[in-house]
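Structure for the following, please:
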Amino acid sequence: MRLKLVPTETAWDFFRFTKVAIFGSSLAMIASILLFFVVGLNFGIDFRGGTTIRTEAHSEVDVAAYRGALQGLDLGDITITEVFDPSFEADQHVAMINVQAQEGQEAVTPETIAAIEAELQQVDPSITFPSVESVGPTVSGELVRTAIIAVALAITAVLIYIWLRFEWQFSLGAVAALVHDVTLTIGIFSLLQIRFDLAIIAALLTIVGYSLNDTVVVFDRVRENLRKYKKRPLGEVLNLSINETLSRTVMTSVTTLIALISLFVLGGDVIRGFVFAMIWGVIVGTYSSVFVASVVLLRLGVTRDWSKSDNGAGPGPGGGTQFSNVDA
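Predicted coordinates for the structure are as follows:
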C-alpha cells in the first residue's frame, strides 16, 4: 500500500482565490521591506565586524552578571545571548557574546579577549571558552557586497535560463517567485531577529535553486499541455498542469521538510539559523511556484502556437524560443 499525501487525480481550482493570493503576497513583501528598513537585520559578526566568544559553564547563564562584569572594559556595543539546545547536557549552559569591532582596529585584540575571559571567570570560575571568532570591518564590508552580488547574479542567471528554456513570460513569472521568496525570508529574519550571517546567504541561494526547481517542473507541464490543449483557456491549462504535478510537489516538499526539521531539532545551535531559513524557504518556495509564478504567467499570457513542425522534430514557428526543446 503506497503512501499518498494527495489524491492521484485532483481538479482543484488554484486560481479561484487569485486576488487574495496576490494581495496577501504583496502585503507580505511590503511588510518584509518595511521590517528590513525600520527594524533591520540582526547581522552576525560576518557582516558587522567584531568578535564572537562562545562560553560554556556548569551553572546557569546570568546575562545581567556577564554584562555588568564587562561594562568596565569600555568595549562599546556588546550583545550577550543565551543558547538553548535539546542536545545540551543538564549542566551545559552556553552563551554567545558579540563584541563590536573597536575604533581604528581590524578586530578585537588578543589582550582585550583575554581581559573579557578574565572578567567572566570571576563571575563563574567554571566558565570555558570553546571558540572565539573575529572578523574585521573591512572584511565584513566586502562580505556584504559579495553576498548582495551573489544573490543578484543567481536571480539574473535564472531570468536568462528560463527565458532561453521557455519564453520571456515564463521567465518573469519565475523571477517574481524568487524575489518573493528571498524578500519574505529576509522579512522573517528581520521580524524574529535571528542572526543573519554568511550561512544564511548560502541558505538564500539554496532557496533560489529549490524554488526554481519547483517552478520549472510546473512550467514544463504547462508547456506540454499548451501543445496538447490548443483551444483551452490559459487559466484552465495552468490549473490542469498544477494539479498534474501536485503529488510530486507535495511529496518533494514534505520529505525535504522532514530532513530539515530533524536537523533543526537535533543539529545544534550552530546550524539552526541556516536550517530555519531552509525550512521557511521550502514552504514559501512551494507556495510561490503555484500562487506567484503561475499567476504572473496567467496575467502576462503566453504564445499559444505550440504546434509541432511537419516532421515532428521540434516546435513550429512561434512555438517558443529556439532553446525550448532542450532538456536541461
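
C-alpha from now on. contacts and neighbour counts both.
Fine.

Assign V61 to helix, strand or coil.
Following DSSP: H, G, I helix; E, B strand; the rest coil, we place V61 in the coil state.

Based on its surroundings, how many neighbours for it?
21 (other CA atoms under 10 Å).

And it, how far from A118?
V61 sits 16 Å away from A118 when distances are taken as CA to CA, to the nearest Å.

With R221 instead?
Going from R221 to A118 by CA to CA gives 64 Å.

okay, those two: which has more neighbours?
R221 (18 against 15).

how many neighbours does K19 have?
Residues contacting K19 under the criterion other CA under 10 Å number 11.

continuing past the helix or strand hosting it, what's the next helix or strand?
Applying DSSP states H and E as the criterion places K19 in helix 18-38. Of the helices and strands lying after helix 18-38 in sequence (DSSP H and E), the nearest is strand 42-43.

and for comparison, fold this next one:
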Amino acid sequence: MIRLFANANYDFIRWRRWAYALTAAIIIPGFALFLVHGLNYSIEFTGGTLIQVQTPQPVGAATIRGALDAAGIRDAEIQEFGDPLDYVVRARIGQGGGGAVEAGSTEATAAAVDSALAHALGAAPEHYKIVRIEAVGPKVGRELQGKAFLAIFFSFIVTLIYLAIRFEWRFGLAAVLATFHDILTTIAFIRYLNLEVSLIVVGAVLTMVGYSLNDTIIIFDRVRENLRKFRRQNLYEILNLSINETLPRSVLTHGTTMATTVALVLLAGEVLRPFALVMTFAIFTGTFSSIYIAAPLLMYIEKRWPGQDARGARAFRPAGTGAPEPRAPQPQPTR
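Below you'll find the model as predicted:
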C-alpha cells in the first residue's frame, strides 16, 4: 500500500469543482428534508415512558429488545435493574409538539410494551410482571442542547486561534470552514437514513469533528513546509504536492479505521449500529473535505489575502501557457 502511493502525483485540486457539486448534491436535499421533517430524536432528547419489568427467570435484554422490535417499538433503551430478573425499558411511540411527550402516550406505550412482551414471553403474570410505569423527561434538556451547540461554536473559535498561532489565520479559516462542511454533510446523511439522534450519535458527530480537523492539520503542516521549501512553485502545485505526500498515511489510517467501523455496521447490534454508520460516513467525508474542500479553500483565501509564506510562491498559470515573454528595455529619453 505504501509503495503504491509512495510516488503519487495526482492532480486533486483539478477536480475541486466536481467535489463542490457532489457536496451540494448531498447537503441541499438533505437540509430540505431536515427543514420539512426535522430529525428523529431519541427519548434522551424527547422523553418517554419508563416501564420496569420483572421475569421469573433471566431472559436477557436481547430477548426483550427483539420482542419490542417485532412489535414496531424500535430504539428502546433496555437495561438490567440491579438484578438479572428486573429490567427497565424506556420507550416511546409518539411525540408531541416541540418534542414533549404527548398527553396519554404513557398509557399507550405501556399497553404496546405489555402486548409485545405477552406475545414473545407468554401471558402475564406467569411469564413476566410489570412492576411500575411512569413518564420520564428528556435526559438532554433544551438548556443542555444550547450549551452543546455553544461548546461546538467555541471549539471552532479556539481551533481558529490555535491554527492562527501555529500556522496563519488563513489556514485556520480554511480548516474551520471544511469542518463546518463535514457537520452539514453528516447531518444530511443522518436525515437521509432517518437515524435516531441519540447521545451515541452525537458522540460520533463530535468524534468526526476532531478526526477531520486532525487530518486537515496534517496536510496543512506539509503545505507550510513546502511553501518554504519550494519557492519557485505556485500554490496550486504545492497543495497537490502536499496532499500526495501525505496520501500513504491517509490511506492507511483511514482505511484501517473504516474497516473497523464497517465491521461494527455489519456485526454490531442495533444500539451501536447508528454510531458505526455515522462514523463510517464521517471518516469518508472528513478525508474528502481535507483534500477537496480545505485545500481549495486555502488556495482561494491565499489568493485573496496572501500570507507571509504564500507570498514567495509564484503566481499560478493555467496548464498549457508558457512563461511571459520578457519585456524589451525601454529606451531612456536623452536630455
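
Got a TM-score for the two of them?
Here the TM-score for the pair of chains, by TM-score structural alignment, normalised by the length of structure 1, is 0.73; 278 aligned residues with a CA RMSD of 3.5 Å.

circling back to that earlier point, to what extent does the helix holding K19 of structure 1 diverge from structure 2 after superposition?
For helix 18-38 of structure 1, the mean deviation from structure 2 after alignment is 2.2 Å (mean CA distance after the TM-score superposition for structure 1).

need the strands for the stretch 51-200 of structure 1, in chain order.
78-83, 93-100, 128-135, 195-196 (DSSP state E, counting those that start in this stretch).

Looking at those, which is nearest to G24 of structure 1?
The minimum distance between G24 of structure 1 and the strands of the stretch 51-200 of structure 1 falls on strand 195-196, with 25.2 Å, by CA to CA.

residues in structure 2 aligned with the closest one?
Per TM-score structural alignment, the counterpart of strand 195-196 of structure 1 in structure 2 is residues 196-197.

what's the answer for stretch 14-26 of structure 1, then?
Under TM-score structural alignment, the match for stretch 14-26 of structure 1 is residues 12-24.

how about the matching stretch: buried residues?
Of the residues in stretch 12-24 of structure 2, F12, I13, R16, A19, T23 count as buried by neighbour count, 16 or more other CA atoms under 10 Å.

And the helices in the stretch 51-200 of structure 2?
For the stretch 51-200 of structure 2, the helices defined by DSSP state H, counting those that start in this stretch cover 61-70, 105-121, 142-166, 169-193, 199-229.

and the last one, how far from the chain's centre?
Between the centre of helix 199-229 of structure 2 and the centre of its host chain there is 12 Å, according to CA atoms, centre = their mean, to the nearest Å.

and the following helix or strand past that helix, how far out from the chain's middle?
Counting by DSSP H and E, the element after helix 199-229 of structure 2 in chain order, helix or strand, is helix 235-245. How far helix 235-245 of structure 2 lies from its chain's middle: 26 Å, per CA atoms, centre = their mean.

Can you classify V271 of structure 2 by secondary structure?
V271 of structure 2 - assigned by three-state DSSP - is coil.

Now it: closest residue in space, sequence neighbours ignored.
Ranked by CA to CA, 6 or more residues apart in numbering and with sequence neighbours excluded, the top spatial neighbour of V271 of structure 2 is D75, at 7.5 Å.

that older thread, name the surrounding residues that touch the match of stretch 14-26 of structure 1.
Residues from elsewhere that reach stretch 12-24 of structure 2, judged by CA atoms under 8 Å, 6 or more residues apart in numbering: T185, Y236, L239, N240, I243, I291, Y292, I293, A295, P296.

give me that answer again for 6 Å
Y292 (CA atoms under 6 Å, 6 or more residues apart in numbering).

next one: stretch 64-82 of structure 2
Stretch 64-82 of structure 2 is contacted from outside by D86, Y87, V88, V89, R90, A91, A116, A120, using CA under 6 Å, 6+ apart.

if you set the cut-off to 8 Å instead, what comes out?
With CA under 8 Å, 6+ apart, stretch 64-82 of structure 2 has contacts from 42, 61, 86-93, 112-113, 116-117, 119-120, 196, 270-271.

next one: stretch 143-162 of structure 2
W169, G172, L173, A175, V176.

Could you list the buried residues of that stretch?
Applying 16+ other CA under 10 Å to stretch 143-162 of structure 2 flags F156, T159, L160, I161 as buried.

Turn those residues into TSV, including distance to V251 of structure 2.
Formatted as TSV, these follow (distance: CA to CA, whole Å):
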residue	distance to V251 of structure 2
F156	26
T159	25
L160	26
I161	29
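
Of these, just say which sits nearest to Y300 of structure 2.
Using CA to CA, the buried residues of stretch 143-162 of structure 2 come closest to Y300 of structure 2 at L160, 17.3 Å.

how far away is that closest one from A174 of structure 2?
L160 of structure 2 is 9 Å from A174 of structure 2, where distance means CA to CA.

The residue lying closest to N9 of structure 2 once chain neighbours are set aside and Y128 of structure 2, how far apart?
With CA to CA, 6+ apart as the criterion, N9 of structure 2 has its nearest non-adjacent residue at 6.1 Å, and that residue is N244. Separation of N244 of structure 2 from Y128 of structure 2 (CA to CA) stands at 62 Å.

Over to L235 of structure 2?
Distance from L235 of structure 2 to Y128 of structure 2, by CA to CA: 70 Å.

Looking at those two now, which is surrounded by more residues?
Shown here are L235 of structure 2 and Y128; by other CA under 10 Å, L235 has more neighbours (26 against 21).

The more buried one reaches L298, doesn't it?
No. Using CA atoms under 8 Å, L235 of structure 2 is not in contact with L298; the gap is 9.4 Å.

how close does V251 of structure 2 get to I217 of structure 2?
16 Å.

Compare those two (neighbour count), which wins?
I217 (18 against 15).

which residues touch the aligned residue in structure 1 for L272 of structure 2?
Matched by TM-score structural alignment, L272 of structure 2 corresponds to I271 in structure 1. Residues in contact with I271 of structure 1 (CA under 8 Å, 6+ apart) are F264.
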